[in-house]
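Asks: Structure, please.
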Amino acid sequence: MSQNIKVIPLGGLRENGKNMYAVEVDDEIFILDCGLKYPENELLGIDVVIPDFSYLEENIDKIVGVFLTHGHADAIGALPYFLKSRDIPVFGSKLTIELAKINTERDPLSKKFNDFHVVDEKTAIDFENATVSFFKTTHSIPGSFGISIKTELGNIVYTGDFKFDQSATPMYQTDFARLTQIGAQGVILLLSDSANAESARPSVNELEIGRYVEETFKYHNGRIIVASVASNIARIQQVFDAAYRTGRKVVLTGRDLERIIRTAMRLDYLKIESDDILVPIKDMAKYDDDQLVILETGRMGEPLKALQKMAQKRNRSIHIHENDLVFITTTPSYAMETNVARTKDMIYRAGGEVKSISDDLHASGHANKNELQLMINLLNPKYLMPIQGEYRLMDAHAEIAHETGLPFKNIFLAQNGDVLSVEAEGVHLGTAVDSGNVMIDGSGVGDIGNIVLRDRKVLSEDGIFVAVVTIDRKNKKIVAKPKVITRGFVYIKANRDLMAESIDIVANTIQNNLDHKEFDWSTLKQDLREDLGHFLYEQTHRHPVILPVIMEINQNKLRSQSRKHPTNTSN
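Replies: Prediction:
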């Protein structure tokens, strides 16, 4: 009897980031990556988005481990939320595990977790129903792996984020021999990175990027603020090298960044030519502007908000001023373009200027069309599921795969929650499981849903309108004239007539309910929202959030109390 195998994407499909895939072999579940994604523009106030763990929570006893491909947030960022109060072993390369530890220690509920296991490209872990092994890949961080799960029906291979760079140093080199070996064993299903699938242009190699960074440092006569992702170790190494060769000092802006860099240095993944190249932020004033490079990665490795604070002079230590160059060394996703444009505008208003690597070079940590086809040819999979990218990128990946000879019927453009059943006869879609986004806002996990986001969107666009009324329900009358308050809707002084008419509508609606209807709080508030909403839309063509505040008072009781305790008004 053949094994019962399911592959379930819980994140990472039709989106950028939030990678998480469950491979279920009989009664064992193998989790591949546990990442987050940064919010898009419509997710107002949301810090990060993580996968929905519902299916895994229902099958928690089957999980044998979490297997990580690399140390970026899209692969390890959701670990603190998944591991709290759970004892599930986590496997990854030496650097990936160290970064995962830093990540989990930030959260009070996961900081005591310590079931981490370091693996390398030679590691093979035998479980009851499958064997998990790893292979080296090239990405913008050392210790990046792909993962192979060997089953009775063949290997299920997950590439993680990868590209091919023939000039990569040994620390970053892809293990082509191992890929060929896995392909020869037989690959039943390939889960492959699609983030750069639309590009037919080859990415420039890291040597050329290093020269570009050095030239930028050499020819700018002022401070350079480098915006990068904290865990992009390859880029940070290039910044250190360029700073040393151009006689500049590097200032690290946050404890998280410094901890990541110190960890990478301790593990020999990051090297500096001179110990005095790093200077504390408090010593910046000792150096001229043309001697400084400020490395900014922002909270949780996302630098745009930090740059905005610098431009608006809300950063405690660094304000962007004349002749500052903000050097963006990470290519942002399409979803972040609006935010990037807004950030650039703020920087120019503050007197600085902006330069991006992506303006002059095609730099990416993800495989282009030819590299994706090479991966398919090396592994020769029977079936393919494009992952990690918006739908159009996954669709481009499908076209690319078809050009190599893979039939379209063997390519699955799935979505999060779909279940791929792997059987001896082939792979097919099964019954989907619950899957979605869990939004993190401050310390709240999952308490922000579509209704809250809708209200935030309305508040941001049309504001709020509050109606305050005190009623005497027993005597069926309004005790005092209603008050209306608005924020973000209209300018009150210029709309006194509108406010006065709104007060009349509030009074009439309340009195009508008191006189003619069986009293019900929810009906009263709903009528007030509808009547006021219709009027305000007729006058302004806007839909503010209407918040009725209705208080009840018993005047007979108050009169009785006032007779017992008369008020002394004498001086």
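Asks: going forward, measure contacts between C-alpha atoms and count neighbours the same way
Replies: Will do.
Asks: Identify the residues contacting residue 123.
Replies: 133-134 (Cα atoms under 8 Å, 6 or more residues apart in numbering).
Asks: what's the neighbour count on residue 559?
Replies: Number of residues near residue 559 (other Cα atoms under 10 Å) recorded here: 12.
Asks: Go ahead and report the secondary structure state at it.
Replies: Assigned with DSSP: H, G, I helix; E, B strand; the rest coil, residue 559 falls in the helix class.
Asks: Could you also give me the structure for this next sequence, so I can compare it with the first?
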Amino acid sequence: MKIMPLGGVRENGKNMYVVEVDDEIYILDCGLMYPENELLGIDVVIPDFSYLEKNIDRVVGIFLTHGHADAIGALNYFVKQHSVPVFGSALTIALAKLNVKADSKTKRFNDFHVIDKDTTIDFKHASVSFFKTTHSIPDSLGIVIKTNVGSVVYTGDFKFDQSATPEYQSDFARLAQIGQDHVLALLSDSANAESPYKMASERDIGSSILDTFQYHDGRIIVASVASNIARIQQVINAAAKSGRKVILTGRDLEKIIRTAMRLKRLALPTPDILVPLKEMRRLAPEKTVILETGKMGEPIKALQKMATNRHRSIRIKSGDLVYITTTPSHAMETTVAKTKDMIYRAGAEVKAVSDDIHASGHGNKDDLQLMLNLIKPTYLIPIQGEYRLLAAHAKIAHEMGMPYENIFITSKGDVLDYHKNQMHLANQVDVGNTMIDGIGVGDIGNIVLRDRKMLSEDGIFVAVITINRKKRMIVSHPQITTRGFVYIKTSHDLIRESAKLVTKTVQNNLDNKEFDWSHLKQDIREALSSFLFEQTRRRPVILPVIMEVNQNRRRTASKS
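Replies: Modelled structure (predicted):
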């Protein structure tokens, strides 16, 4: 048996784990990650499928735990290339279908299989079964892969909430039953492992939202993740009890809500609680709740557009309350702080659920200890979180008596091999990140990102010059253009000296008997780079454009 994370370790999101049993490969989740600030222009990041592509004939299926983007968001990119069976609960499969059908290249894919907590699927070397977990979306399931050397248990995202409603309740009896059988390895959620606080129950969160709605007199704009069905249900319930109507801002959100309603995972307190966006003007501010989830389910950028009057239909104004019901990850804290500042500048107030209570869809220290006590694994593999969170989870397990040699804090591509009754770290497979930019999949690499970073920091410097190579002369003097480097009108001396330097460098190359285009361009770059850094302490991207006049054919060619 081998266990291999392709994502979801030492990072937030992008869950994808591989379990190999003899010649069969089981894929657990297929999620994406939203980019951090240094990934300039990148829309989303998905796992590297290279290893799976080389072994696709061994893949028996993809098993999904829940319907959030960190578990299902990359599915359409995978099935675009490879048609393999996909298994998940009713709501998870319905949301996965929305993703897959929205892509023109995968809309014909239909190898979906709905399972539930009572399902067991037998394969050649293992059987796969499931158990109910509590998360911020209904129909969340953990996964058990049972083999002849023990079981591998994958929790997915989970927490324990004793007051959860039936559709969100964890199945404690089933967890205890799994623990009675030999559990070889537990892949357990670590996203909230650092938190020492008791997590608020969903009932407490619902009461807090209702209090906020009742005590604010103006319009309320709620920011939430689109697939956080529990939070959306609480917002709709609170709106009904406070005499407000709910306006949905996007088609994606509407599709998710309609899907959850069709499967009876979300209920409307009154038939007329949802109002179309086009009818917003007829509602009084004190009767209005705007539910904003943003593009791809992330609401923060949408709030920024509202605050700066760039949103297509809504502008934040004085008297509004912006209510953030999503608890941001640590990586997003700076972005959220800047967004709050923009909102205050627009004249509105900001409040977050996390200001009053500790709300999370992930288990804290007590929950992680309870999961370990119920499952009783021989080995623990902390997943879903940055390194410090994985390390905190390892410490929690060690405090319970698990030796550190039985705890594996892995990196992407690490291979854990169970051989001769012992789990050990084997060779790594080469795994990176696949970045999505527009319609491009994986065509943006580190070099492109480095250039984007340089452009964002020091700008671009373009030098255009025309030469006659036959006569070994410069036809026209250099034309200098910059963007994001210096303001040309106030930098005449710098531009003039740069042009002289380009002229000198080009003429030196023309005088050389062994003229070479690549040497000429490189010489210009090096000369300008040294000069500009000496003068400004900046390093712009330098782009030399060399125009060649060919008098015989009366045409001009360019080399850049």
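Asks: Would you pull the TM-score for this pair?
Replies: TM-score for the superposed chains, counting by TM-score structural alignment, normalised by the length of structure 2: 0.98, backed by 555 aligned residues with a Cα RMSD of 1.0 Å.
Asks: Can you show me the helices along the stretch 251-400 of structure 2?
Replies: Taking DSSP state H, counting those that start in this stretch as the criterion, the stretch 251-400 of structure 2 contains helices spanning 251-262, 300-307, 333-345, 365-375, 387-399.
Asks: and the shortest one, what other elements does it pack with?
Replies: In terms of contacts (3 or more Cα pairs under 8 Å, 6 or more residues apart in numbering; DSSP states H and E), helix 300-307 of structure 2 is packed against helix 333-345.
Asks: Pull up the aligned stretch in structure 1 for the helix it packs on.
Replies: Under TM-score structural alignment, the counterpart of helix 333-345 of structure 2 in structure 1 spans residues 337-349.
Asks: Mean distance between that stretch and structure 2 after superposition?
Replies: With mean Cα distance after the TM-score superposition for structure 1, stretch 337-349 of structure 1 departs from structure 2 by a mean of 1.3 Å once superposed.
Asks: Excluding covalently adjacent residues, which one is nearest to residue 147 of structure 2?
Replies: In this structure, residue 147 of structure 2 finds its nearest non-sequential neighbour in residue 126, 4.8 Å apart by Cα to Cα, 6 or more residues apart in numbering.
Asks: can you tell me which residue in structure 1 aligns to that neighbour?
Replies: Taking TM-score structural alignment, residue 126 of structure 2 has residue 130 as its aligned residue in structure 1.
Asks: Residue 500 of structure 2 too?
Replies: Superposed on structure 1 with TM-score structural alignment, residue 500 of structure 2 falls opposite residue 504.
Asks: buried ones in the helix or strand hosting that match?
Replies: Residue 504 of structure 1 belongs to helix 496-516 when elements are defined using DSSP states H and E. Within helix 496-516 of structure 1, the residues that qualify as buried by neighbour count (16 or more other Cα atoms under 10 Å) are 499, 502-503, 505-507, 509-511, 513-514.
Asks: swap in stretch 58-71 of structure 2?
Replies: Using 16+ other Cα under 10 Å as the test for burial, stretch 58-71 of structure 2 gives 59-71.
Asks: which residues in structure 1 does that stretch align to?
Replies: So stretch 58-71 of structure 2 sits over residues 62-75 in structure 1, by TM-score structural alignment.
Asks: Can you give the contact residues for that stretch?
Replies: Identification of contacts with stretch 62-75 of structure 1 by Cα under 8 Å, 6+ apart yields 17-20, 27-37, 56, 76, 88-93, 95-97, 99-100, 141-147, 160-161, 231-232, 301.
Asks: Using TSV, please lay out the buried residues of stretch 58-71 of structure 2 together with secondary structure.
Replies: What follows is the buried residues of stretch 58-71 of structure 2, written out as TSV (three-state DSSP):
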residue	secondary structure
59	strand
60	strand
61	strand
62	strand
63	strand
64	coil
65	coil
66	coil
67	coil
68	coil
69	helix
70	helix
71	helix
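Asks: Out of the residues you listed, which comes closest to residue 526 of structure 2?
Replies: residue 70 (44.2 Å; Cα to Cα).
Asks: Map residue 461 of structure 1 onto structure 2.
Replies: Under the alignment (TM-score structural alignment), residue 461 of structure 1 pairs with residue 457 of structure 2.
Asks: typo on my end, residue 235 of structure 1
Replies: Looking across to structure 2 (by TM-score structural alignment), residue 235 of structure 1 lines up with residue 231.
Asks: Could you do residue 432 of structure 1 as well?
Replies: In structure 2, the residue paired with residue 432 of structure 1 according to TM-score structural alignment is residue 428.
Asks: One more: residue 301 of structure 1?
Replies: Applying TM-score structural alignment, one finds that residue 301 of structure 1 aligns to residue 297 in structure 2.
Asks: ok, back up a step: what's the average distance for the one helix or strand the match of residue 461 of structure 1 maps to when superposed on structure 1?
Replies: Secondary-structure assignment from DSSP H and E places residue 457 of structure 2 in helix 446-458. Taken against structure 1, helix 446-458 of structure 2 registers an average deviation of 0.6 Å after superposition, with mean Cα distance after the TM-score superposition for structure 1.
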